[in-house]
Every structure is written in C-alpha cells, then in structure tokens.
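Okay, structure incoming, though there's no sequence with it:
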C-alpha cells in the first residue's frame, strides 16, 4: 500500500522547492525616514514607553484608572476579540495534522423471506493535506498576525481609556480650582458691596457705584452656579467612562500634578511603530501579504493523502466473519479552469495589499503630525504659564494700589472694579492654561502609544 503512494509522496517532496510561502517584511519602497523633522533624538527613552502609573502618579487618579480598566465594556469586548483570533489561529495550526473520522455502518437484508443477513463496516478514515506550496503556512501566519492585530486593538482601547480618564479627571480638578477662585471672588465682592453701601451714606459713593458693584457680585454668583453644573456633568461623564452609575467623584488638586521632566520623543520610526493604531496598520499589511500568498498558492496543485482501516464483512461476500480492511488513497488536484475566479481573487488580494501599505504609510504620517503638534502645544502652554503667573502677580499689586488710592480719595470705584474683574479673568485663564498643558501632555502620551501596565 505504501509503495503505491510513493510516487505521490516523491512528487510532494520535489515540489516543496516551489513553495510560495515567504515571511512578511516591511516593503523597501515604504519611505519612513525623515518624516518627522526635529523629533529625532539620540535617546530612545520616551514618554510613550513608560507605564501609566509612572506617568500619572496621583493616587486618586490611579484608583480611577484601575476601576476603569476593570469595568470598561469596550475593553472587555477587545479581550473577546483576542480570544476569537487565538481560536482561529489554533484551528490554522491544527490544519497541519491529519483529520480522523470514525463512521460505523451496518445493515440487515433478507431476500424472499429468508434469514436476514447482517453486514457491517467499522472503519477509521484518515486524510492529510500535504502543504507543498505553503497554503497552510500562509494561513497560519495570517492567523498569528490577526492575533497580534487584536492585541494591538486592545492596547489602543486601553490607551484611549487611560488617557480619557486622566483628561476628565484633570478637567474636574481644574473646574473645582476655578470654582474656589470664583467663591473667593464672590466673598471679596460681597465685602466690597457692603463697604460701599456704608460709604455711600457718608458721601463718597453714589447709588451708581454701588449698583455696578452689586451687578458684578451677581455675575460672579451666576458663574458659580454654571461651574457647579459643569462639575456635576464631568462627574457623570467620568462615572460612565468607568462603567459605574453616576456618583460624586473625589479628586485631588493641581499641586499633585507632576509631568515627566524633559519629555523625550526618541527615534521617530521606532517609537511611532509602537502606537497601537500604527501597529494595527502594519499588521493589516502583513495579513494582506499572507492573503496574497494564499491566493497565489491556489494556482498550484493540492496533494491529499488518506486511508481507511477497520473491520468489515462486505468485501467480496456478505458472510461472516469480518475481515480486516486496509485502504490507502492519494490524490493530486490541479486547478485547470475556474472561470477566472482564481485570477480575480489574486488581483483583489494584491489590490488589498497595496491599499494596506498606503494606509500604513499614512498612519505613520498622521502619528508624526500628532506628536509634533502636541509637543509644540505643551511647550507653548508651558511658556504661557509664566506670563499668566506674572499677570496675576501684577494685578494683585494693582488691586492693592487702587484700593489704597480709592480709600484716600485719589481714585474712583471704576478703577477698583476693573482691577477686580481683570484679576478674576486672569486667575481663571491661568488655571485653564494649566489644564491645556496637562491635556497636551496626555495627548503626547497617547500619541506615542503609551498605556502599558
């Protein structure tokens, strides 16, 4: 029996040199050098390579992120995608093994009322596809790529979740800091209105001055109500992001904010390729590469070895007892005419591979742009912070001076009101600028593919 299969086995061995299986490598014509300008650095240490606990040291924020990672529904769905991809990969690996089937048949027959004759067939059937042209190996490699793709998707979801929680957390922190400023300003205006009413009775102020002060006081009170509403909305949004019912969320202060000094972006291509979306784009290209190989291997013959082994009493006669049955089968199938289907599938696979390559290069360009923009923004907001701090300090001196002059009759109430209004605006702008700097910092971390445990 084995001798009869030797020609087919010999042909399979000889054809192995014709395999169309090749491992994926990044295309040579994919230009990625010098795409990111002055981002290049000799130091490959990067913000994106740090674990998220090092990037966000605030313990209250860390607790929220941990709860989000545990409860978030999109992250759980991403894990299920990994499970599905791993199951598909396992099936692709098992395709290299022979398949076994156990099929028992039996019958009873009687002619003209004679005694029934029993017949039976108890075989174990085996078949094995010889992967001469790499069809199964291409399918297995594509399965590996799809597993990595699903893992990259999960990393992208995790990174986005961590950065979204951090962003909303600091939005909540800044809103509460601004609310404190407004409440302090409200107390100042309340005291000013009281003092001006007293002074109006002695002559220095008229009703117009007091009314203007009262209008400013009521305006601040209205802003406090608006900020309290915004804080509640931020708490609600953050609760949903954490996968929890809406509830009040405890937060720290801006004093606990600490960014990583001297943020390094490292070697552009090395770091940007760590971004989950860029990794997904290249993995899609790799999957398309193996799909093209599969489509090309469909033009070559497929070789299948099979056989049966079992007991039967239906070979040559229908009498008992049963006999041992051994059967070997070898087949070689060469596609000849498939109505253009194989050529069409290969053309489609090549087009999809080229599309994936274009998308990969564009993802690198987009990633480089995002990192550059966010890095520039963070530097800009850092510079502006010094100017806002100087502005607040100057307005504090202005308020003290105008108040002193007003109390001594050398200045009018409008100067004091204007100084107080400018002071409120400057303090709120200062806090907003800090939030913008934090946002840019978080955006850089996300753009560099951060979010690892």
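It's in. These numbers come from a predicted model, not from an experiment. Numbers count the residues shown, from 1 in each chain.

drop to CA atoms for contacts and neighbour counts, all remaining ones
Fine.

And the strands in the stretch 251-400 of the chain?
Along the stretch 251-400 of the chain, counting by DSSP state E, counting those that start in this stretch, strands occupy 302-312, 323-333.

Comparing the ones you listed, which comes out most buried?
Per-stretch averages of neighbours, counted by mean count of other Cα atoms under 10 Å, single out strand 302-312 among the strands of the stretch 251-400 of the chain, with a mean of 18.

Can you check what angle separates that strand from strand 323-333?
Strand 302-312 and strand 323-333 meet at an angle of 170 degrees, taking axes from the mean of the first three to the mean of the last three Cα atoms, to 10 degrees as the criterion.

for strand 302-312, packing partners?
strand 117-130, strand 323-333 (3 or more Cα pairs under 8 Å, 6 or more residues apart in numbering; DSSP states H and E).

and of the ones you listed, who's closest to residue 5?
strand 323-333 (6.3 Å; Cα to Cα).

give me the element the one residue sitting closest to the centre of the chain is part of.
With the centre of the chain defined as its mean C-alpha position, the nearest residue by Cα atoms, centre = their mean is residue 156, 1.2 Å away. If you go by DSSP states H and E, residue 156 is part of helix 135-202.

Relative to the whole chain's centre, how far out is that helix?
Distance, stretch centre to chain centre, for helix 135-202: 18 Å (Cα atoms, centre = their mean, to the nearest Å).

One more to weigh against that first structure:
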C-alpha cells in the first residue's frame, strides 16, 4: 500500500492542482472564441444570360440530361461503357490522384490533432557505478560508488486555441482536401473524356478503313478494265500505269491508317489498365453513335458543375483562412504542461515520497521580430488575391470551353451535311467518268481525277463525323460530365479516422466515390476481366 502523504504536502498538492485546473478551465472557456480570419465571401461575377455559341442547345438544370458519373452511356456503346468503367476504377494515374486526396485527408487529421492535449508516457532504468578513486573522493570516504535508478512518468501538454490559429490551420487543410477531391474529379473526367475521344477516333479509323477497302475493290476493277482495253489495243499502257498508281497509293494509305489505328488501340489499352499486347478491339465498318443534345443550362450553373472551378474556389477559401493564422501570430502564444511520476533507486516506486511532479503555464508574445509577422500577413493577403485571380481565370476558361464546344458541334454538324452532298456528287462523277472511259468518250486522266476527288470526299466525310463525335465528348467534358459541387466531401467526411481509432488504418473508407482500394484487379494487366466480345477478338452480335 502507498503510504499516506503528509497533510502539508496534501495541502500544497491540492492548491497547485486547483490552480492548474482553474487555468485550464479559463483557457477552455476562452480558447477559440476569437476567429481572426476575414469573413469569406465567394466571388460573384456578372455573367451573361445566355450562351453565344449556336448548336444543339437544350437549357435545363445541372442534374438534367447526362447521367452523373456515367455520361458516356448516352452514346449507347457497350464496348465504350466497359472501357470507361474499367478506366474509372483501375487507371493508375487516377489511383495516384486518389492517394493524393487520402494524403490531404491525413494532413487535416495532423492539423486537428493539435486541438487535443498531447499525452505521453516514459519509463527508464539505469545502473551506475563510479570509480573508488574518482577525483575529489577523499581517503576513507563512505560515499556510494554504485547506484541504480528506475522511474516512470506521464506528461501532458495542451495549447488553448485563444485566437483560432490552430482551428484555422485545420480549416486551411480541410479546404485544400476538398480541392484535392475536386482535382480527383478533374483527373477522372479528363481520363474519361480522353478515352472517349480515342475511342471515337478509333471508330473513325475503322470507318476510313472501310472506305479504303471499298475504293481498293473499285480500283482493282479499274486496273482490270484498263488492262483489257490495252490488250484490245483500245487504250494506251499509260492508262494501266495510272490505274495501278491509284490502286497502290490507296493501299499504302490504308496500311498507314492501320498502323495509326494500332497506336490508338495501344493508347486505349493503357487508359484501361491493360498491356497493349493483350488488347484488341474488333473493327466496325461505320460510325454508329447518336447525336446527343447536351443540356447546357444557363451560364451561372457552370460554376456548380465544373470540378476545376470548385478546386479553384476551395484554394481561395483556404487562402482566406491562412490570413487568420497569420493574424493569430501577433497575439500571445499560451501553453500548459504537466508531468507526474515516480523515481527511486530500486523497485519501491509505490511510495508517495518517491513521487515527482511539475506543472507550468507559459505565454509568449512577439515584441520585435524585424517585420517577420507583418511580412507573413502581407504574403497571405497576396496569396488570397492570387487565388481570386486564378479562380476568375478558371471561370473564364470554363466559359471558353463551353463556347468552343457549342461552336464546334454546330459547325461540324453543318459541315457533315455539306460533306455528304459533296460525297454524293463525287461518287456520281466517278461513276460517270468510268462509264465514259469504258465507252471511249474520255481519257483515263479524267477517271483518276474523279477517283481522287471521290476518295478524298468520302474520307473527309468520315473525318468530319469523327470530329463531330469528339466535339460532343468535349462539350460534355466542358459542362462537367454531370458532376456537381454536391459531390465535394464535407468536413466530417474528410476526417479519415476518429481520434481514438487505432485499427483499419491502411486504407481509409471511400468518400464521395474516391476509393483507394481496388483489390488485386489493379495488378492484372492481361485484360482477362473483359467480357465484351469486341475486346476478346470474338465478333459480338449487335
């Protein structure tokens, strides 16, 4: 049993403990009462009432039209659906961005930890022996030359947040974590739109390949006709050479196209987390994507739908809170600390007389630092204004993206109609000149000119259709792909774990679709998980 302490010792201890408790209560009552950050107001700009760009425009609310998170499904292509779903889960660049968000959440937890008392424990043991002939030890001295020491103690340190400096540091990191979540959404939308763009380009190449094959069959027939006419002494050998030149150059162009298609296929494979050597998409003979009237809404809704705008706004909010941190540095910095434990030269630590303790309160006020605090405050104000400028630049860039998309979709839609008329005229000319040549009414040079014009017109038609589909993808991306600011995590969701949680720390729970645990499928680069026939090389019924 621990011996009872003397009454005077108890009195002194009680008085000091009450004093410390009183200081703590006072600090607790005052801590966080003063927030020195300026009141944050999100910038409100005078925006146009309508979009200038013409095109397939349908006004609506942000949640209308394109599906949130799976906007690519509006193109009704099962292969594209499967590729996008896989890229959204397994793309390595996107997973790295998810980890950046996780790290931002942990920085918030680090900043928040300073609001709590910092408690630690310590234990030590030592054995010490001095020389019997050490300096200043007189002859016949009976002082000890051997001693042991054992002790254990606990200490606590707490900084009351009088001026909300700690809280504002936490709020800075919370807003930066929200910005990281928006950056993840930007990266995800970028990868999804890049994949859709590449896929549209690949299907356009397939359609061009079909045009080349059709033209090659036509040119092969033309070569046979010129050879027959040469054999009958009706045409000169130059006609055969011209026909053969047209055939061979078209075959070479088709070979080059197939090489570029293979490169595009490799790019799609990488986006879908598949090794290119194990990846193939079965060609199709024509483009079969529908036209999608994207609901663009009024210009003001764009501020709620673009993740890059949300990221810029959160950086501006973080810069606003950083001003409060700099202002708090002008005021006294107060800390409380206490240590208690036992120490003895043996293992009789259960005696109250072997107890030890100390407690302290400290306040530090900066008096003169050569302008250090003022420089920090001015720098933070400058950073806030810089964040405002960057936010405005992001908003302007977003408006440009939408206007570009509207103008391109409108222009390419009109161009596609005009190009279709050009193809019809070129095909009529090609057929008529071949008939005239076969009847001996014109030379083969006219046939070659008509063939070149027809081929160029047909290839241009496919290219315009491809660019139109890509412009639709870019317009959807410019509108945010169905994303809204409601998908940003709130402060409670950002916290990766509770202060007393010590398990399940390797990977945090997914927040607002940001998941860092994708299992072993992330390491399977063979693409065996694909079920679509187009991706396995097996033709699929459509």
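Arrived safely. All of these numbers come straight from a predicted model, not from anything done at the bench.

May I have the TM-score of the superposed chains?
Overlay of the two chains. TM-score (TM-score structural alignment, normalised by the length of the first structure): 0.88; 447 aligned residues with a Cα RMSD of 3.0 Å.

one step back: so the helix holding residue 156 of the first structure aligns onto which residues of the second structure?
The alignment of helix 135-202 of the first structure onto the second structure (TM-score structural alignment) covers residues 165-232.

Stretch 381-396 of the first structure now?
So stretch 381-396 of the first structure sits over residues 412-427 in the second structure, by TM-score structural alignment.

And for stretch 339-349 of the first structure?
Taking TM-score structural alignment, stretch 339-349 of the first structure hits residues 370-380 over in the second structure.

who's in contact with the matching stretch?
If you take Cα atoms under 8 Å, 6 or more residues apart in numbering as the criterion, stretch 370-380 of the second structure is touched by 319, 322, 323, 326, 327, 329, 330.

so the aligned partner of residue 432 of the first structure in the second structure is in which element?
In the second structure, residue 432 of the first structure lines up with residue 463, judged by TM-score structural alignment. Using DSSP H and E, residue 463 of the second structure sits in helix 444-478.

what helices or strands is that helix leaning on?
Where contact means 3+ Cα pairs under 8 Å, 6+ apart, helix 444-478 of the second structure is packed against helix 165-231, helix 237-271, helix 372-438.

could you redo the strands of the stretch 251-400 of the first structure as TSV and give each row distance to residue 417 of the first structure?
Shown next, in TSV, are the strands of the stretch 251-400 of the first structure (distance: least, Cα to Cα, whole Å):
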stretch	distance to residue 417 of the first structure
strand 302-312	89
strand 323-333	93
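
In contact with residue 243 of the second structure, which residues?
Per Cα under 8 Å, 6+ apart, neighbours of residue 243 of the second structure: 219, 222, 223, 226, 448.

again, 6 Å this time
Residue 243 of the second structure sits next to residue 223 when contact means Cα atoms under 6 Å, 6 or more residues apart in numbering.

mind checking what it lines up with in the first structure?
Aligned partner of residue 243 of the second structure by TM-score structural alignment: residue 213.

Could you report the separation of that match from residue 420 of the first structure?
Look at residue 213 of the first structure and residue 420 of the first structure: by Cα to Cα, to the nearest Å, they are 10 Å apart.

before we move on, what about residue 26 of the first structure?
Counting by Cα to Cα - residue 26 of the first structure and residue 420 of the first structure are separated by 62 Å.

More neighbours: which of those two?
A direct count of neighbours by other Cα atoms under 10 Å for residue 26 of the first structure and residue 420 places residue 420 higher, at 21 against 10.

Aligned to the more buried one, what sits in the second structure?
In the second structure, residue 420 of the first structure lands on residue 451 (TM-score structural alignment).

dump the residue contacts of its match.
So residue 451 of the second structure contacts residue 430 (Cα under 6 Å, 6+ apart).

now swap in residue 46 of the first structure and tell me
So residue 46 of the first structure contacts 264, 265, 266 (Cα under 6 Å, 6+ apart).

Recalculate using a threshold of 8 Å.
Counted by Cα under 8 Å, 6+ apart, residue 46 of the first structure has contacts 263, 264, 265, 266, 271.
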